[in-house]
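# Here's a sequence, model it:
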Amino acid sequence: MCLSRDSSGRGKRVCMGILGFMDSLLSIFIFAPLVVGYWRGCWQLMDHYLLPNNKLISIMTSLAIGLFSGLFFCLLQGPLGTLCDNDKRPRLHLLVSRLYTMIYCVCCVNHWRGVWATWDFYTGTSWQSGATSVGIGLLTLAITRGLKNILAPPFLVVTDHPEEYFKVPTLFNAKRERCGYFLLDTVFTVVVTGSLVVFVWRGTWVFLDVMLFPDQAIYSAWGSMVLGMTVTLLVFAAQLLIIPCFKKIRKGLGKILIEDAYHTICFIGDVNMWRGVWGLLNIYLLPEMPVVSNFITSIGGMVILMCFYNGNSILVRGAVMDGAEDGCKGIIFPTHYLRHFYKQNRNRNDPQRPDYWARDEDVRSPLHITAPLEATITSKANGVCDGRSFTDGFNDAYRSAYDEDDGRTSRPTSSFLNPDAVSTAARLSMARNRLDSSDLDARAHQTETPL
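Have a look, this model is predicted:
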């Protein structure tokens, strides 16, 4: 029996490793270019259509759209989640969630365009301007512990899972019940942290424009592409060596500094890859018809990513704090795509891993969780309300999903059961045994208890 368990655990780890490798390739070579294509098309369409005859007003309009929409969607996340509950109103959720993604994506692009173009308008595009922008951004983000937020695809993937679809994480994770604190946290996250991330990207991009083949657009784009791909592949591979070193580290300034240094290196690959894809699309995709080219990449990127159940990867929303997670979770790239669906499918089909969040087929409104009555005095309490597997690889995608080989060999046993849960389960089992055989046959399938 032990050999069987060991073999099964080893097989699952191998399977998760293969899926993790495939997730990395999908993120680098498919999802990230599609995301860049959307941003490139939408941004340049804004340049073409949003008050092109008055540059300053166009910039201020983009900035206002981006900031106010960011605050609006962050404050509206609770009501939207309640109104568009996928369990109660699946059709409404599907319609509103996709419309939400399409609108929010445009708003995110306008926020970045407004901040970016404001720097260009008032300071120019010299290397000094770029260095100042990136210096202010990196230093302030490091002080406020928000440096991790400079990462973008291919270092994260956000699936369009309905659970907490509208959630926007704030930097200090303030609770909505504390209205004043939550409002301040929201404003700081959107206005300060979100804009500082643009400072870093804009400064690095401008610096590359000046330093990397400034007079030869083709060489500059290909140079960024090669550099970005090389650094990206290396840091993905480096995780195999770094993760074991971080598993036993919990908190501390040293851990934060190492994470920040690692994420800064990842960012070098990130920004170069984005700049390379962006420049190559401008050079090779219908350069004589730029408007058509922009429409193709923006609409095509959105549609294809939504077909991949991955449209939320386009969004830039919310923020997380550096060093907030224990061990190696802070440096694991949340690129869970195939692993996300594999875990969901395994939880549904594996009889040894009952679906604790199952819904009754005959009842639409109440949520049910299974309450196995087979527990005895010697059995361990089940993790009845552990929803970890239900949300793996989703939410804001900044949280690392639960990994099979992170040192844990079984599901956590977090639950709503009190310390007397074992004896209670035993009493329930004894009561069931007192039922006559006819009642047992009639009630054998009723093993769910409404929450």
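# CA atoms for contacts and neighbours, from now on please.
Will do.
# Now the terminal residues of stretch 41-61, how far apart.
18 Å (CA to CA, to the nearest Å).
# Any buried residues in that stretch, and which?
41-46, 50, 58-61 (16 or more other CA atoms under 10 Å).
# what two of those residues have the greatest distance between them?
41 and 60 (20.0 Å; CA to CA).
# Skipping adjacent residues, who's closest to residue 151 in space?
residue 267 (5.9 Å; CA to CA, 6 or more residues apart in numbering).
# That neighbour contacts residue 150, correct?
Yes - shown here, residue 267 and residue 150 form a contact pair, counting by CA atoms under 8 Å, at 6.9 Å.
# Now do the helices in the stretch 251-400 of the chain.
253-284, 290-307, 338-349, 388-391 (DSSP state H, counting those that start in this stretch).
# can you tell me which residues contact residue 265?
For residue 265, the contacting residues are 231, 235, by CA atoms under 8 Å, 6 or more residues apart in numbering.
# whoops, I mixed them up, residue 45
Residues counted as contacts of residue 45 (CA under 8 Å, 6+ apart) are 291, 294-295.
# Next, count neighbours for residue 289.
9 (other CA atoms under 10 Å).
# got it, and residue 223?
With other CA under 10 Å as criterion, residue 223 counts 17.
# Another for comparison:
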Amino acid sequence: MEKYDEDEAHEGEEEDEVHAITYSCIMAPNRCTKRFLHLSDTFIALVIVTPLVVGHWYGTWEFMNNHAEYFPPIPTILFGTCYHLLIVLSRHHVHEKVKTPHLRDRTLMQKVGRYIFTKLFIYVFSIACIMAFRAIFVLCEPYDNGVSRAILLMILSGTALACLKSVRNIIAPPVAIATDCKSVSFAFPTRFKSHASNEPGFYFIDCAFSVIVIGTLVVLVWRSLWVLFDLLIFPGEPILSAYYSVAIGYGIVAITFALQPLMKWSCDRLTGFWRVAVCDAFLFFSFVGTVNVWRGIWELLDLLFLPDDPLLSNILTHSVSFVLLAMLNCSNSVLVRGVFIDAEEPAGQCVIFPVHYIRLFVQKERTKKQRRMIDMLEKGELQTELLEKSEKNTIQIVKGLSKSNEMTNMAANLPKNVPNIENGSEKPCQLYENGLDKENHLYENGVENGEHKIGQ
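Purely as a prediction, here's the structure:
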């Protein structure tokens, strides 16, 4: 739910009370709804978004491999890194130019223009990311072609990322997806979270360190684990290896999703080094499943999707996958940008995978409902409605009190001395008198309690 600034709230105690009533009218989803939304987002991330993201990367990557003479490693990595660095340096400026104060302040042309610009920005950015990744993969081919070398490279690069508290940056779909909102597309953090307005020199160093150092370490971890699986999972049978990789990957990912409540409970009670260590171990375990999923889908596309026409296969997977992701409003999932620090989220949120899709749309609708109710507050419609309800409740209380008082008076006028039929005298019947007193006592208490409950 969006947070509203305190400066924008109305002043005065009466207005604060009305705002409190307004927010209480918008109830949060119940437990069953939350579980359904969580399962729906997980299903979309696993079955829809991940294959499309892998397909876009596969088509672009293999197209460069098939035309390697136009994409040499050194010029490619320089172009991809420089373009990535340029985007990181200018992201705040672009974000300020693109964002607008409120949705209704934009015209139709502005909305369409921002939509097209966002998709083109993400598309070109994805090409730069894939170019840099592929160039590093190609440069590492002569040095990590053995199991021991792949393990050594994975240990060195993984340890460096752990020391920099940046292990979180190795995760990708299906354990992380991103929608195409402007806060995600044009505003993402660097390692030291510096700002250009405060220290321009340190800001450039921070951006360069985030792109070159952290980005290269992430690629090396991916490369070493991918090669290790190539060497260990049925290396002589590519189709069987691909199927096994998909099964292993989705199995590990399913286990990590199921372990999230337990891991959240554990990290919520740990502090310091152990909290970061447990978080990193869990993220790396999910990363093993992620790489297997990517490798399996990649190999299946390479072996089964138009194997006789690789150019058409590459073009279709590259373009159709991105178009579908753009239509689903989550093409940001193909990008590798930003540096997130391990265990920086509060409590146990550091082990919760960011796979929010349908929940974001539900949250957006709730926010719109809040804004409509705030508009009603400003126009005075909600105050009138609340006053009408309070007047109806007052009338009901008065009627209830009148009826209760009438019944009490009738009970008080009844005679207490009743003739004793058995003895023929006018001696009061103790049982009847006590019963009547008890009934009157209950009646009076009942009126008081009823009045109190109605008042609540």
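# before we move on, back to that, can you lay out the helices of the stretch 251-400 of the first structure as CSV showing distance to residue 234 of the first structure?
Listed next are those as CSV, based on distance: least, CA to CA, whole Å:
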stretch, distance to residue 234 of the first structure
helix 253-284, 9
helix 290-307, 25
helix 338-349, 22
helix 388-391, 29
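# Go through these and name the closest to residue 146 of the first structure.
Per CA to CA, nearest to residue 146 of the first structure of those: helix 253-284, 9.2 Å.
# And whatever helix or strand residue 104 of the first structure lives in, what's buried?
Here residue 104 of the first structure, judged by DSSP states H and E, is contained in helix 90-123. If you call a residue buried by 16+ other CA under 10 Å, then helix 90-123 of the first structure has these buried ones: 93, 97, 100-102, 104-120.
# Ok, stretch 266-281 of the second structure next?
266-268, 275-280.
# ok, those vs residue 337 of the second structure, which is closest?
For these, the nearest to residue 337 of the second structure is residue 280 (19.3 Å; CA to CA).
# Tell me how far the aligned partner of residue 200 of the first structure in the second structure lies from residue 209 of the second structure.
The alignment partner of residue 200 of the first structure in the second structure, by TM-score structural alignment, is residue 221. Distance, residue 221 of the second structure to residue 209 of the second structure, using CA to CA: 17 Å.
# got it, and residue 100 of the second structure?
31 Å.
# Those two: which is more packed in?
The residue with more neighbours, out of residue 100 of the second structure and residue 209, is residue 209; 17 against 12, by other CA under 10 Å.
# Return the residue of the first structure aligned against the more buried one.
Using TM-score structural alignment, residue 209 of the second structure pairs with residue 188 in the first structure.
# coming back round to it: which members of the contacts of residue 45 of the first structure are classed as buried?
Those of these that meet the buried threshold are 294-295, by 16+ other CA under 10 Å.
# closest to residue 127 of the first structure among the contacts of residue 45 of the first structure?
Distances from residue 127 of the first structure to the contacts of residue 45 of the first structure, taken by CA to CA, are shortest for residue 294, at 27.8 Å.
# Not counting sequence-adjacent ones, nearest residue to the residue nearest the centre of the second structure?
By CA atoms, centre = their mean, the second structure has its centre lying nearest to residue 356, at 3.6 Å. Closest residue to residue 356 of the second structure apart from its sequence neighbours, by CA to CA, 6+ apart: residue 41 at 6.0 Å.
# Run through the residues that contact residue 40 of the second structure.
By CA under 8 Å, 6+ apart, the neighbours of residue 40 of the second structure are residue 358.
# now for it: what does it line up with in the first structure?
Per TM-score structural alignment, residue 40 of the second structure is aligned with residue 22.
# Past the host helix or strand of its match, which element shows up next along the chain?
Taking DSSP H and E as the definition, one finds residue 22 of the first structure inside helix 2-26. Tracing the chain C-terminally past helix 2-26 of the first structure and defining elements by DSSP H and E, one meets helix 32-49 next.
# average offset between that next one and the second structure?
Its aligned residues in the second structure lie a mean 0.8 Å from helix 32-49 of the first structure after superposition (mean CA distance after the TM-score superposition for the first structure).
# Quick one: residues in contact with the next helix or strand after that helix.
Next helix or strand after helix 32-49 of the first structure toward the C-terminus (DSSP H and E): helix 55-75. By CA under 8 Å, 6+ apart, the surrounding residues in contact with helix 55-75 of the first structure are 50-52, 104, 107-115, 117-118, 121, 167-168, 183, 186-187, 190-191, 317-318.
# switch the cut-off to 7 Å
50-52, 107-108, 110-111, 113-115, 117-118, 168, 186-187, 190-191 (CA atoms under 7 Å, 6 or more residues apart in numbering).
# go on, stretch 166-173 of the first structure?
Residues contacting stretch 166-173 of the first structure (CA under 7 Å, 6+ apart): 74, 77, 80-81, 185-186, 189, 317-321, 395-396.
# which residue numbers in the second structure go with it?
Stretch 166-173 of the first structure maps onto residues 186-193 of the second structure, going by TM-score structural alignment.
# Could you tell me the end-to-end distance of the matching stretch?
Stretch 186-193 of the second structure: ends 15 Å apart by CA to CA.
# May I have the residues that are in contact with residue 221 of the first structure?
275-276, 279-280.
# Tabulate these in CSV, adding columns for neighbour count and distance to residue 140 of the first structure.
Conversion of these to CSV gives the following (neighbours: other CA atoms under 10 Å; distance: CA to CA, whole Å):
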residue, neighbour count, distance to residue 140 of the first structure
275, 23, 24
276, 26, 27
279, 21, 29
280, 19, 32
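# Relative to residue 141 of the first structure, how far out is the alignment partner in the first structure of residue 128 of the second structure?
If you follow residue 128 of the second structure across to the first structure using TM-score structural alignment, you land on residue 107. Distance, residue 107 of the first structure to residue 141 of the first structure, by CA to CA: 22 Å.
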